[in-house]
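Enquirer: how would this look folded up:
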Amino acid sequence: MVVFAVDTDVAVTGKLIRFDELKGYGFITPDRGTEDVFVHVNDIDMDRALFVPGVRVEFVIEEGDRGLKASDVRMLEAAPASPGGEDPAVSVPVARVEGPADGVDVLTKADLEREATELLLAGVPDLSGGEVVAVRRLILKLAERHNWVES
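Expert: Predicted coordinates for the structure are as follows:
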């Protein structure tokens, strides 16, 4: 287990990576030096409609009963909007490799990896880099098993 020194009562900045509206909590990744910080809906000092993954915030880190906890959370910068207000998972550009005459597209492994990465990052922005790589690897194995990609 990695232990970080944390200055409490000092405002820090970070980005909201997850928030469950029904449960009323989520996690913020600080810009520097600590593990992800728990945040509860009662500690948010901003319009809750704007409290979505990707929003940049300033907050104070406290030592809670179960670890680090954010308080006095204020918005610094709104989350980046997807182009045209569309669902990012739908608006990811897709490059195609010419397939057989029956209209089926066959991608190269590199193209599938790139497109899967773009889709995961746009559609599920709170995934860690390791999670993106793991999901992409599973997608590639599935595609290889069904001959959906060129070797």
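Enquirer: CA atoms for contacts and neighbours, from now on please.
Expert: Will do.
Enquirer: buried ones in the helix of greatest length in the chain?
Expert: In the chain, with assignment by DSSP state H, the single longest helix is helix 129-145. Of all the residues in helix 129-145, those buried under the rule 16 or more other C-alpha atoms under 10 Å are 132, 133, 136, 140, 143.
Enquirer: swap in stretch 65-79?
Expert: For stretch 65-79, by 16+ other C-alpha under 10 Å, it's 68, 69, 70, 71, 72, 73, 74, 75, 79.
Enquirer: pull the contacting residues for the fourth one.
Expert: To tie it back to what came earlier, the one meant is residue 71. 39, 43, 44, 59, 60, 61, 62 (C-alpha atoms under 8 Å, 6 or more residues apart in numbering).
Enquirer: please give the structure of this sequence too, so both can be compared:
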Amino acid sequence: MEGPFDGSVKFFNADRGFGFIAPDQGGADVFLHVSSLSRSGLQPPMDGQRVRFSIRAGKKGPEAANVSYV
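Expert: Alright, predicted model coming up:
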């Protein structure tokens, strides 16, 4: 796991349970799954929500973990 990093939620589809974070440091968007939010007791984010997160290896590539709202 790497991080923590800061970024903004690019979009989040609550019906489908996923979205992407645009990291402040640039680079590829990071996949955000609803399970990472529920583990932290968070409600689904609004687009543009500021977040702090770590990155872990997911099933299909890098995935956000330890997500918190800032």
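Enquirer: matching residues in the second structure for the longest helix of the first structure?
Expert: The aligned range for helix 129-145 of the first structure in the second structure is empty, by TM-score structural alignment.
Enquirer: following that helix, which helix or strand shows up next?
Expert: Next along the chain after helix 129-145 of the first structure, taking DSSP states H and E as the criterion, comes strand 149-150.
Enquirer: now do that next one: which elements does it pack against?
Expert: Applying 3 or more C-alpha pairs under 8 Å, 6 or more residues apart in numbering; DSSP states H and E, we find strand 149-150 of the first structure packed against strand 107-108, helix 109-123.
Enquirer: any chance of TSV for those, columns mean neighbour count and distance to residue 13 of the first structure?
Expert: Formatted as TSV, these follow (neighbours: other C-alpha atoms under 10 Å; distance: least, C-alpha to C-alpha, whole Å):
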stretch	mean neighbour count	distance to residue 13 of the first structure
strand 107-108	18	40
helix 109-123	18	22
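Enquirer: ok, which of these comes nearest residue 28 of the first structure?
Expert: Among those, the nearest to residue 28 of the first structure by C-alpha to C-alpha is helix 109-123 (17.1 Å).
Enquirer: what's the angle between that closest one and helix 129-145?
Expert: Orientation of helix 109-123 of the first structure against helix 129-145 (axes from the mean of the first three to the mean of the last three C-alpha atoms, to 10 degrees) gives an angle of 140 degrees.
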